[in-house]
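Asks: only geometry, no sequence info:
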C-alpha cells in the first residue's frame, strides 16, 4: 500500500486524537458565511518521503498531479505572481483585479541578489550551486521576506526549500534531497498537494543537474484540520488504500526551464473517489 497513505492516516489520527483546539480563541480565517474557522492542530509535524522507493501520491483520493506541477512551475520556473499565468483557480480568492497576488511566491523567487559570480535570482542560484558546488550547505530558496509581507495578499505557507546532496559509496550518481519548511497547513485541502508538488520539484531539479531524486523531508509548524473538515477527514482516512502510482519525468528534458506538465508521466494511479466541495477558510 502507498506509504503516503499510511503517513497521512497516522498524521490525521494524531491530530484528531491528540491535537489542541483554537475554538473560542481569536483566529484570522473565516468561512464564507463569516463564521470563525477554528482548527484542531498539532505542532511540529514531520514526514519523510523517499522518492527512490515510490512517489508520495495519496490513493485514498486522487491528487491532481499535473495541476500540482503547473503551480510549482508557476512559482519556480515562470516566477509569476499573476493567476493569469496559472491554469488552475486555486489562487483566485487572493488575486486583485489585475490577477496579481502581490509580492508573493513567484515574485520572491524572481528577485535577484549579487554574488561574486554575478547576479542570480533564487532559482537560478540553486541550479548554479548544484552544478558548481553541489556539497554546499547553503543551497536554498526562501519566500518569507519580511519587508514585503504587507504587499503580499497571502503570507507564504510553504516558504523555504533547502537542498542537500549525498553520495553513498557504490552509487553511480549523487542523490539530491530536499527539506520543505511550512509554517501552516490545511491538512485536508493542501497536505498531499504540497507533498506532491515539492516531490515533482525535487525530481525536476535532480534531473536538471544529473542527480537522483532522494528524500523529501516535510516540516509543518502548524498542522491543522478545520472544524468543518473533521467528518470529511474521518471518512477519508477510513477508505481502502492502494499501491502508489508510478510517476516519472520525460528523460529527454535536461533543463529545468524546459519542463512542462506534458513531461510528467503518471501510470497505474488507482485511487478512491474525489472529495468534492471542500469548504475553504479564507
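Replies: Cool, got the structure. Here the structure is a predicted model, which means the values were calculated and not measured. Numbering: from 1, shown residues only.

Asks: use CA for all of it now, contacts and neighbours both
Replies: Noted.

Asks: Which parts of the stretch 51-200 of the chain are helices?
Replies: In the stretch 51-200 of the chain, the helices defined using DSSP state H, counting those that start in this stretch lie at 65-76, 106-109, 122-132, 187-208.

Asks: Take this one as well and set it beside the first:
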C-alpha cells in the first residue's frame, strides 16, 4: 500500500481492507440481493463500525475514485430541503439513484423526505408544530446545548409503506462552545457504492447547517451497523485502493447567506445542489455492479 492515504481516504481504505481480510462471509442460504443477471449477490461484512472525520481532515470525498459531487447533493436537497418522496423531482434533474425503488405512483412511499417533512414537533410557547428539519434549526438557535436535537427516518408506523427502509436513518446535532458536531447512524453500508456518496452528502449538510446557524464546524461522527462489500466488488476495490492518490486539497463554496438587501436566506433557500466543490482530483471512475 502507498503511504499517502490520509484523512477519510485512509479511514475508508482501513475499513474496506478489514472487511476483505477479516470480514464474515454471508450465509449463502440467507442471500436476498441479486445482480441483474439473477445471480445471488453475497457479501463479506463486519458489524459495529465507528469513525470520525475532524475539520482538519478536510472534505471527506475519496481521491481513490471519482465521487460524483452533484448527484449526492441533488438527492440530499430532495430529502432535506424539498422534503419530498416524489422521484419525478429527481428524474427531472437527471438523478437516477431511486429509479429502482419507485412504486406505481413514482414515489418511494412514506420514506426519507416524507418523514422529515412531517409536522411532528411541538413548540408550546408559540403554539407551533414544526417538521424535523425546522425543529433542529429552531433548537440550534434557541436551545443549542440540548442533547435532543435529532432527526429519525425510522418510523415504525410507516415502515411497511416505504419502498426501501432508510439506510442512513438518524442524525444527532450536538453543540459545545459554539462548535457543531454531527452524529450519523447508518444501519447498512455498501462500501463500494453507497457509503462514499453518503459521507460526502452529510459532510456538506453539516457545513451548511453550521454556517447557517453561525456555528463553527466540528467533528462528523459516523456509526455503521453492517458495513459490507459485495463479492463482485472485492477485486475492483483492491485495485482502486492499491494506487497512490493525487495531491489536492478540495474546498467547498456554500450558497450565499444573504440576499443583495442583506436579508438572510432560509436554510431551504440555500440549495444543497448549489454547493460548489473546487480543487478535487481523483483516480478516475471505477464501475461497480449494483445488487438489489
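Replies: Done, it's in. This is a predicted model, so every value here is computed, not measured.

Asks: Any chance of the helices of the stretch 51-200 of the first structure in a markdown table with mean neighbour count and distance to residue 247 of the first structure as columns?
Replies: Shown next, in a markdown table, are the helices of the stretch 51-200 of the first structure (neighbours: other C-alpha atoms under 10 Å; distance: least, C-alpha to C-alpha, whole Å):
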| stretch | mean neighbour count | distance to residue 247 of the first structure |
| --- | --- | --- |
| helix 65-76 | 21 | 9 |
| helix 106-109 | 22 | 25 |
| helix 122-132 | 18 | 23 |
| helix 187-208 | 22 | 9 |
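
Asks: any chance of those helices in JSON lines, with distance to residue 156 of the first structure too?
Replies: Shown next, in JSON lines, are those (distance: least, C-alpha to C-alpha, whole Å):
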{"stretch": "helix 65-76", "distance to residue 156 of the first structure": "11"}
{"stretch": "helix 106-109", "distance to residue 156 of the first structure": "10"}
{"stretch": "helix 122-132", "distance to residue 156 of the first structure": "16"}
{"stretch": "helix 187-208", "distance to residue 156 of the first structure": "12"}
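
Asks: tell me the contacts of the aligned partner of residue 201 of the second structure in the first structure?
Replies: Here residue 201 of the second structure is matched to residue 197 in the first structure, going by TM-score structural alignment. Listed by C-alpha atoms under 8 Å, 6 or more residues apart in numbering, the contact set of residue 197 of the first structure reads 65, 68, 69, 71, 72.

Asks: Shared with the second structure, which of those?
Replies: Among those, the ones still in contact in the second structure (both residues aligned by TM-score structural alignment, their matches' C-alpha atoms under 8 Å) are 68, 69, 72.

Asks: out of everything not next to it in sequence, what's closest to the aligned partner of the last one in the second structure?
Replies: To tie it back to what came earlier, the one meant is residue 72 of the first structure. Structural correspondence for residue 72 of the first structure with respect to the second structure (TM-score structural alignment): residue 76. Leaving aside its chain neighbours, residue 76 of the second structure sits nearest to residue 201 (6.7 Å; criterion: C-alpha to C-alpha, 6 or more residues apart in numbering).

Asks: sorry, back to before: from what I can see the match of residue 72 of the first structure touches residue 272, true?
Replies: Yes: the pair residue 76 of the second structure and residue 272 passes the contact test of C-alpha atoms under 8 Å, sitting 7.2 Å apart.

Asks: Is residue 217 of the first structure in a helix, a strand, or coil?
Replies: strand (DSSP: H, G, I helix; E, B strand; the rest coil).

Asks: how close does it get to residue 44 of the first structure?
Replies: 13 Å (C-alpha to C-alpha, to the nearest Å).

Asks: Same check on residue 192 of the first structure?
Replies: Counting by C-alpha to C-alpha, the gap from residue 192 of the first structure to residue 44 of the first structure is 17 Å.

Asks: Report the contact partners of the residue nearest to the spatial centre of the first structure.
Replies: In the first structure, the centroid-proximal residue (C-alpha atoms, centre = their mean) is residue 194; its distance is 2.6 Å. When contacts are counted by C-alpha under 8 Å, 6+ apart, residue 194 of the first structure touches 68, 158.

Asks: One more: residue 218 of the first structure?
Replies: Contacts of residue 218 of the first structure by C-alpha under 8 Å, 6+ apart are 46, 47, 48, 179, 180, 181, 182, 195.

Asks: Kindly report the same for residue 92 of the second structure.
Replies: Neighbours of residue 92 of the second structure in contact, by C-alpha under 8 Å, 6+ apart: none.

Asks: again with residue 96 of the second structure
Replies: Residue 96 of the second structure touches residue 90, counting by C-alpha under 8 Å, 6+ apart.
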